[in-house]
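Trainee: Need coordinates for the following:
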Amino acid sequence: MKKTNYSYVGITFIILLFGIWAVPKIVDSFGEPDLATIGEVPAFSFTNQDGETITNADYHEKVYVVEFFFTTCPDICPIMNQNMVKIQNEFYGNPNLGIASFSIDPTYDTPEVLKDYAEAYEITNPHWHLLTGEKFDIYTLANKGFNLYAGEVPGTEDSEASFEHSGFFALVDQEGNIRSRYDENGNPIIYYDGLTQEGITMIIEDIKKLL
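Mentor: This is a model prediction of the structure:
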């Protein structure tokens, strides 16, 4: 009678069992990243710092970051764009990373002004577009398309108009969907703080997941 090696059979069974359990785990690790889908970016069409017409279709199949700003902003915009440059440099040379910076003061922020601003901040990513256009369209995109607040405070006899906006960045995937990570309670954070290193670290990590 042939003697069965029960130790060998047991080990083989364990390996097969582990393999059956592990395969879906491995498949999951190559599936969709664990990020919430917030909504779809509406269609848009604006002019960039080079005088080119840029639409949401130009970002198709790219992961991109969105902000609303204006070039004469004296406080949070410089911080936001210094941090955006950090994101640019983290993915230097990667053609699949884009940035869209929409000016909420398009009357002043002409393509020529935006071009000078891009040079001052050392914006080198060819897919980082500083965008200007019709004020109504930009404000609609900000407040309704992204739910990122942007507003204008009318001027008076003694002061010029001023502008208000959030310091948050939006993250958009290759299909044009706004994405975000979840917080510790399982709720989507929706937007990333463009004013803190923590927020920049988080969005860089999540860009890598999408890429």
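Trainee: Please make it C-alpha for all contacts and neighbour counts, starting now.
Mentor: Fine.
Trainee: who's in contact with residue 101?
Mentor: Applying Cα atoms under 8 Å, 6 or more residues apart in numbering, we find residue 101 in contact with 66-69, 128-131.
Trainee: From residue 13, how far off is it?
Mentor: 57 Å (Cα to Cα, to the nearest Å).
Trainee: follow-up on the earlier one: mind checking which of the contacts of residue 101 are buried?
Mentor: Taking 16 or more other Cα atoms under 10 Å as the criterion, what is buried in the contacts of residue 101 is 66-69, 128-131.
Trainee: Now, those residues that are in strands?
Mentor: Members of the buried ones among the contacts of residue 101 lying in strands (criterion: DSSP state E): 66-69, 128-131.
Trainee: Can I get the residues you listed in a markdown table including distance to residue 25?
Mentor: Converted to a markdown table, those look like this (distance: Cα to Cα, whole Å):
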| residue | distance to residue 25 |
| --- | --- |
| 66 | 33 |
| 67 | 36 |
| 68 | 39 |
| 69 | 42 |
| 128 | 36 |
| 129 | 39 |
| 130 | 41 |
| 131 | 42 |
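Trainee: one more to line up against the first:
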Amino acid sequence: MSVEKPIQTDESLTTEQRNPAVERFLWALLIVILVGVSAGAAWKLWSVRQTQSSSAAQVVVLPPSGPLGVVSDFSLVDQNGNAVTLGDLKGKVWVADFFWTHCPGKCPMMTQRMGTLQSALPQGADARLVSITVDPKSDSPEVLKEYAQRFGAKDERWLFLTGDLQAIIRLAREGFHLNATENPNDHELRLVLVDRDAHIRGYFDLDEESVAKLRQQLTSLVAEGQP
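Mentor: Just a heads-up that it's a prediction; the model follows:
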């Protein structure tokens, strides 16, 4: 009489009898899945935080009681070859930016934003726009004059300034608390609102919402000084 051997099932297999290659594959697959899920969750969290951070950083504005600093004195030359110092702007509300005429990035858009502010200012408003080149070696008064005309700048309203590179870098860093280096590409694309006492009242990005808030703040400051 023959005796049938019991059929082995997965449950009856010992650890030694199982295929180690299959087990390694299953463990590797499980690890890949877990890593993928973790990475996806981490990326989602990072994206949300980046969006929140970007939205919060669009505009930095303080009320009259809390200026962000005081612009330091400077001596530069405008597009008409005239000397310009901080004293020439005392008593006026103004908006400043740092740019260069051959900028391959967003400088033209920043200049266009300044142009919208020029258009928004009422006739006779005691306000100025001040664009300071970070490439004075290339941006002579003549070059700035042509650039200003290209963007419809009015001489009595909008100054384009050039001068000594180190003085401009120092003004950007110490006077406006903005990044600037000898490489003209390394400068911040921000619009800076300054009041009549040379107090910095706000930093604004270039998106339409931020520029609209800047226009509102600028108009409000101009109105404060009118009789």
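Trainee: Now the TM-score, please.
Mentor: Once superposed, chain against chain, the TM-score is 0.72 (TM-score structural alignment, normalised by the length of the first structure); 160 aligned residues with a Cα RMSD of 1.5 Å.
Trainee: Just name the closest of the ones in strands among the buried ones among the contacts of residue 101 of the first structure to residue 172 of the first structure, please.
Mentor: Of all those, residue 172 of the first structure sits closest to residue 66, with 7.7 Å by Cα to Cα.
Trainee: In the second structure, what residue corresponds to the closest one?
Mentor: Mapped onto the second structure by TM-score structural alignment, residue 66 of the first structure lines up with residue 96.
Trainee: Can you report how many residues neighbour residue 44 of the second structure?
Mentor: 12 (other Cα atoms under 10 Å).
Trainee: Find the helix or strand that it is a member of.
Mentor: Using DSSP states H and E, residue 44 of the second structure maps to helix 20-56.
Trainee: Need the contact partners of the next helix or strand after that helix.
Mentor: Moving toward the C-terminus from helix 20-56 of the second structure, the next helix or strand (DSSP H and E) is strand 59-61. The contact list for strand 59-61 of the second structure (Cα under 8 Å, 6+ apart) reads 201-205, 210.
Trainee: Could you export the residues you listed as CSV, including distance to residue 36 of the second structure?
Mentor: As requested, the contacts of strand 59-61 of the second structure are exported to CSV (distance: Cα to Cα, whole Å):
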residue, distance to residue 36 of the second structure
201, 46
202, 43
203, 40
204, 39
205, 36
210, 38
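Trainee: Show me which of the residues you listed are buried.
Mentor: For those, a burial check counting by 16+ other Cα under 10 Å picks out 201-205, 210.
Trainee: quick one, what contacts the match of residue 66 of the first structure?
Mentor: So, once contact is read as Cα under 8 Å, 6+ apart, residue 96 of the second structure ends up touching 129-132, 191-194.
Trainee: tell me, what residue is most central in the second structure?
Mentor: Nearest residue to the geometric centre of the second structure (Cα atoms, centre = their mean): residue 189, 4.8 Å.
Trainee: Who are the contact partners of whichever residue in the first structure pairs up with that one?
Mentor: Correspondence of residue 189 of the second structure to the first structure, assessed by TM-score structural alignment: residue 167. Listed by Cα under 8 Å, 6+ apart, the contact set of residue 167 of the first structure reads 67, 76-77, 80, 193-195.
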